[in-house]
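In: Model the following, please.
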Amino acid sequence: MDFTDLYIDGAWRQGARGERFDVINPATEGVLASVASADIEDADLALDAAEQAMRDWAARTPRQRSEVLRKAWELMTARLDDFARLITLENGKARADAMGEAAYAAEFFRWFAEEAVRADGLITTAPASGARIIVQHKPAGLAVLVTPWNYPAAMGTRKIAPALAAGCAVIIKPASETPLTMLALMPLLEEAGVPPGLVNVLPSKRTGALVDHMLHDPRVRVVSFTGSTAVGRKLLHTAADQVLKPAMELGGNAPLIVFDDADLDVALEGAMLAKMRNLGEACTAANRIYLHEAIAEEFTRRMAEAMGKLKVGDGTDPSVDVGPLVNAETRDKVADFVADAVAKGARLEVGGQAPDGKGFFYMPTVLSNVPETAECVHDEIFGPVAALQTFSDEDDVIQRANDTEYGLVAYVFTGDMKRGLKVCERLDYGMVGLNRGLVSDPAAPFGGTKQSGLGREGGHEGMLEFMETQYISAGW
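Out: Coordinates of the predicted model:
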């Protein structure tokens, strides 16, 4: 079967209006597939199906829900190669990156299979009245999930798994650039035992109207979104009309600080991972790299050498390190950031251009002496460009690192653990990597402060985003 239609109530549908849109391979600029585009009528069918399916699913025991999620992990783990290839084809990321994402995506099913049986409550006695306080967690209701293009598998499973563990039904709207991976996941969930209607997938070119309609349906109680802060703000306004429970994982502007006492081998490895994982197309990507002036020259030289050795090409080639950016708009935005920084005094150490030919490629780039006035310091680069700055004072670099509306993740490299932990506590970020360039983990609460979002995904907290706390006052 060709899994390019809408997935509603366990069946494949062409869509009420029969409209379709093309999915483009960013490495070749050719058409990968034509996908059905959902409209309002399709959303209503999905809402009806989800409402019906949730009645039975929420009534199942936690262990029954857990076993289905565990089976989904087993099935996806056995098919990582297939998912990785599809991720590369529609997103562009290199093979190694795609395999990493596929394994990461599958792990959410295993983690939340374990969490499904741990929605612990509380029974205690009120000190003043003597009444019994009973606290329990219940499924919140239907959830609308809106996912981005940079992680076509993981951003979906990171929401689907906790929602199902909590007892909720979901309708997922994948990014128009990369809907194929999420559609391909549906037969696997069927095989794992997910009942019809519990998970519905609505690709669409009319995202705004479609999501707005669903968020105004009284049956929807949760909206979970990963994407830009600008779109997140709009969704929060919409969610306010129905007072929906929001889970928002929004933009970032991650600082990475390398102190003079850092192990430069560890720091370079961490910086390359934090910068180049997923080609820099990640809200967790190191956006501003602050180097202590005592080690700045050596670190810059070594990072430029490492970036210059990366092989650029079609990600389906296992020898390729860096694939294309997802579309022409993203590539051109990255090029504009580089041109702006150089015009304002930054020095180009390596890269700095898009190669000739088809595909949305941009060469891995290192910029040193990047001024504070450069646009890339204040906005997400979302591409393979490392913007290096220097510092000499600890208080100053912490102030500069915190001087942003974003607060998703920061990175600190130092040989002094006491200093490192003190600096981490002073950084206004939801997550900090201390001598590590990777913080994402299904077992950890992923999320930020300030305008980087609300709520957490992963960890125990991720399931509670799809649950409501109920308190019962009793006497016996």
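In: C-alpha only now, for contacts and for neighbours.
Out: Fine.
In: The residue nearest the centre of the chain: what's it in contact with?
Out: The chain has residue 155 as the residue nearest its centroid, 4.8 Å off, counting by C-alpha atoms, centre = their mean. Contact partners of residue 155, counting by C-alpha atoms under 8 Å, 6 or more residues apart in numbering, are 105, 147-148, 226.
In: rerun at 10 Å
Out: 101, 104-105, 108, 145-149, 174, 182, 225-227, 457 (C-alpha atoms under 10 Å, 6 or more residues apart in numbering).
In: Also residue 227?
Out: Counting by C-alpha under 10 Å, 6+ apart, the residues that residue 227 touches are 146-150, 155, 175, 248-252, 282-283, 452-453.
In: mind checking the end-to-end distance for stretch 448-461?
Out: The first and final residues of stretch 448-461 sit 13 Å from each other (C-alpha to C-alpha, to the nearest Å).
In: Tell me where the stretch 301-450 of the chain has strands.
Out: All strands of the stretch 301-450 of the chain, identified by DSSP state E, counting those that start in this stretch, fall at 347-350, 365-368, 385-391, 406-407, 409-413, 431-434, 449-450.
In: And for the stretch 101-250 of the chain?
Out: For the stretch 101-250 of the chain, applying DSSP E, counting those that start in this stretch gives strands covering 122-125, 132-139, 142-146, 170-173, 199-201, 220-226, 245-249.
In: Show me where this structure has its helices.
Out: Secondary structure of the chain (DSSP state H): helices located at 40-59, 62-77, 80-91, 95-115, 154-166, 180-192, 207-215, 229-242, 264-276, 296-308, 328-343, 394-402, 417-426, 459-464.
In: Tell me the buried residues in the longest one?
Out: Read it as helix 95-115. Going by neighbour count (16 or more other C-alpha atoms under 10 Å), the buried part of helix 95-115 is 95-99, 101-115.
In: And this one, please, so the two structures can be compared:
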Amino acid sequence: MSVDPTLTHVHGLLARLAPPTSHDTFSVLDPSTGEPIAEVARVGAAEVDAAVDAAADALPAWSATAPRRRSEILHAAHALMLAELEPLALLMSLEMGKTRADARAEVRYAAEFFRWFAEEAVRIGGELRTAPGGANRIATVHRPVGVALLLTPWNFPAAMATRKLAPALAAGCTALLKPAEDTPLTAVYLGDLLSRAGVPDGVVHVLTTDRPAELVEWALADARVRKVSFTGSTPVGRSLLRQTADRVVNTSLELGGNAPFLVLEDADLDDAVEGAMYAKMRNGGQACTSANRFLVHSAVVDDFAERLTGRMAALRVGPGTDEATELGPMVNAKRQRDLAARVDGAVGAGAKVHTGGEPLERPGFFYPATVLSGVGRESVLSVEETFGPIAPIIEVESDDDAVALATDTEFGLAAYVYSRDLGRALSVGERLQAGMVGVNRGAISDPAAPFGGMKQSGLGREGGFEGIHEYLEVSYLAVAW
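Out: Here you go, the predicted structure:
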């Protein structure tokens, strides 16, 4: 498929997004080559102020729009995304480097948030009950929070946008979407798609920049911005909390992880390796739910390492746009350098490389699928989120040993456990301090399930029945009749 029609369409959208007199732009690179594929407007304070003005002006009418109408618009957005699956998937492969298979799967996953929250929009409830004293009634209603600032990461540029936009729009909020500087083109595409689906002017604004701290500071300076939803690293999340504290802004955070993948001694190793390949290699390992460390019982550690190595070594590396590619590039040069440094450090401390272990000598930001055993429990690969195709294997001696090591972290987003004994797996899974646990499965994300973490992996939940409530306030009316 030619990329030109998609890029031409995106360039047209960018021209409408940028002010006519603005020449301030930044480059979007193809991580498969390191070469620019587009120039994007770098919005300034004036553009941010104008977007907040427009979003605040549009808020009363959009909040008052019938839930059924908001639902119909979100259903239309779902249908449009699926109808335009191929160009949108190609665009993500171009700007982020993910494989065509991963990109297509993401479009389907992202579209499902529009459908799920289209159905939730007409189920926003309230309550009427008699006060215990009997003299009056207690009535509660849910109201939209207001103008929402949505900050999304580069690794899932469509899904992370729709996971925030869909509930915000369903709740009756207006939105300012700030995508990551590595992957702004998908967000621009989605902004146009929502307009074509029937979202009124002023309700959604896509703000592109490679200077995110400035944009967030400008937006949060305006008292009309009443909601912030952020997906990204824990250090940035902490900084945002400090900023939002001054005005007590409603804040949701989906932050970093350090997901343990527990393989108990009675696990079905074929199933465990299959789950490991998905949990580790989805999106090239660049996922917050990615299995970050493999805690494998000593009785099966060598067998598991051999099987996983065979699967990882066989992955076809290439540009994300190539249909045959099974592992694309990392998103940028910094990510590639960081992976190399972490592996070098682990090897220097005694870890054994089973496959991979060195950057590939080719244009772009490629790093091979890598399996390491003998990784120390204090290694940076064990204690920090890696965000890449590296599988460090750590030997454990018992369920208690595995659980203790799995929970010895400030993070608590996702975890995985494999055992042939379902009761045992569930028992271990309940002891893991994680917001999401995969029990004998490596795929856990679902728009119908609550997504979020414990400890320093975040605040609040996205998706599921809980997701829309992040964009609603409860108002209580004391009524006597």
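In: Figure out which of the helices of structure 1 is closest to residue 438 of structure 1.
Out: Nearest to residue 438 of structure 1, of all the helices of structure 1, is helix 264-276, at 6.2 Å by C-alpha to C-alpha.
In: what range in structure 2 does the closest one sit on?
Out: Helix 264-276 of structure 1 lines up with residues 269-281 of structure 2 when matched by TM-score structural alignment.
In: hang on, the earlier thing: any of the contacts of residue 227 of structure 1 buried? List them.
Out: Applying 16+ other C-alpha under 10 Å to those flags 146-150, 155, 175, 248-252, 282-283, 452-453 as buried.
In: ok, so of those, who is nearest residue 29 of structure 1?
Out: The closest of those, once distances to residue 29 of structure 1 are taken by C-alpha to C-alpha, is residue 149, at 16.2 Å.
In: corresponding residue for the closest one in structure 2?
Out: Aligned partner of residue 149 of structure 1 by TM-score structural alignment: residue 154.
In: ok, that match - contacts?
Out: So residue 154 of structure 2 contacts 92, 95-96, 160, 179-184, 186, 231-232, 286-287, 331 (C-alpha under 10 Å, 6+ apart).
In: Emit the ChimeraX select command for whichever of those residues are buried.
Out: Selection of buried members from these for ChimeraX, criterion 16+ other C-alpha under 10 Å:
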select :92,95,96,160,179,180,181,182,183,184,186,231,232,286,287,331
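In: Residue in structure 2 paired with residue 246 of structure 1?
Out: Counting by TM-score structural alignment, residue 246 of structure 1 corresponds to residue 251 in structure 2.
In: Name all residues that make contact with that match.
Out: Counting by C-alpha under 10 Å, 6+ apart, residue 251 of structure 2 touches 148-149, 226-230, 237, 240-241, 244-245, 459-460, 470-471.
In: Out of those residues, which end up buried?
Out: Among the contacts of residue 251 of structure 2, the ones that count as buried by 16+ other C-alpha under 10 Å are 148-149, 226-230, 237, 240-241, 244, 459-460, 470-471.
In: so where is stretch 103-115 of structure 1 in structure 2?
Out: Residues 108-120 of structure 2 are where stretch 103-115 of structure 1 lands when matched by TM-score structural alignment.
In: so how much does that stretch differ from structure 1 once superposed?
Out: Stretch 108-120 of structure 2, aligned to structure 1 and superposed, deviates on average by 0.6 Å (mean C-alpha distance after the TM-score superposition for structure 1).
In: in the match of helix 264-276 of structure 1, what's buried?
Out: Across stretch 269-281 of structure 2, burial judged by 16+ other C-alpha under 10 Å covers 269, 271-273, 275-281.
In: Out of those residues, which comes closest to residue 297 of structure 2?
Out: residue 269 (11.5 Å).
In: Tell me the residues of structure 2 aligned with stretch 434-450 of structure 1.
Out: Stretch 434-450 of structure 1 covers residues 439-455 of structure 2 once aligned (TM-score structural alignment).
In: any idea how far the matching stretch is from the chain center?
Out: Chain-centre distance of stretch 439-455 of structure 2: 12 Å, with C-alpha atoms, centre = their mean, to the nearest Å.
In: try stretch 61-81 of structure 1
Out: 21 Å.
In: ditto for stretch 221-240 of structure 1
Out: Stretch 221-240 of structure 1 has its C-alpha centroid displaced from the chain centroid by 14 Å (C-alpha atoms, centre = their mean).
In: quick one: terminal-to-terminal distance for it?
Out: One end of stretch 221-240 of structure 1 sits 11 Å from the other (C-alpha to C-alpha).
In: And stretch 323-341 of structure 2, by the same measure?
Out: Span of stretch 323-341 of structure 2 from end to end, C-alpha to C-alpha: 30 Å.
In: tell me which residues in that stretch are buried?
Out: Using 16+ other C-alpha under 10 Å as the test for burial, stretch 323-341 of structure 2 gives 325-332, 335-336, 339.
In: Where in structure 1 does that stretch align, residue-wise?
Out: Aligned using TM-score structural alignment, stretch 323-341 of structure 2 spans residues 318-336 in structure 1.
In: returning to that earlier point: now, of the helices of structure 1, which is deepest in the fold?
Out: Comparing the helices of structure 1 by mean neighbour count (mean count of other C-alpha atoms under 10 Å), helix 154-166 ranks first with a mean of 28.
In: average distance between it and structure 2?
Out: On superposition with structure 2, the mean distance recorded for helix 154-166 of structure 1 (mean C-alpha distance after the TM-score superposition for structure 1) is 0.4 Å.
In: and which of the contacts of residue 251 of structure 2 is nearest residue 28 of structure 2?
Out: residue 230 (21.6 Å).
In: Looking for the alignment partner of residue 406 of structure 1 in structure 2.
Out: Using TM-score structural alignment as the criterion, residue 406 of structure 1 maps onto residue 411 of structure 2.
In: Next, count neighbours for its match.
Out: 26 (other C-alpha atoms under 10 Å).
In: Wait, it touches residue 234, no?
Out: Yes: assessed by C-alpha atoms under 10 Å, residue 411 of structure 2 is found in contact with residue 234 at 8.9 Å.
In: Between those two, which contacts overlap?
Out: 255-257, 456-458.
In: Sort out for me which of those residues are in strands.
Out: residue 458 (DSSP state E).
In: Look up the closest residue to the match of residue 246 of structure 1, ignoring the ones flanking it.
Out: residue 228 (4.8 Å; C-alpha to C-alpha, 6 or more residues apart in numbering).
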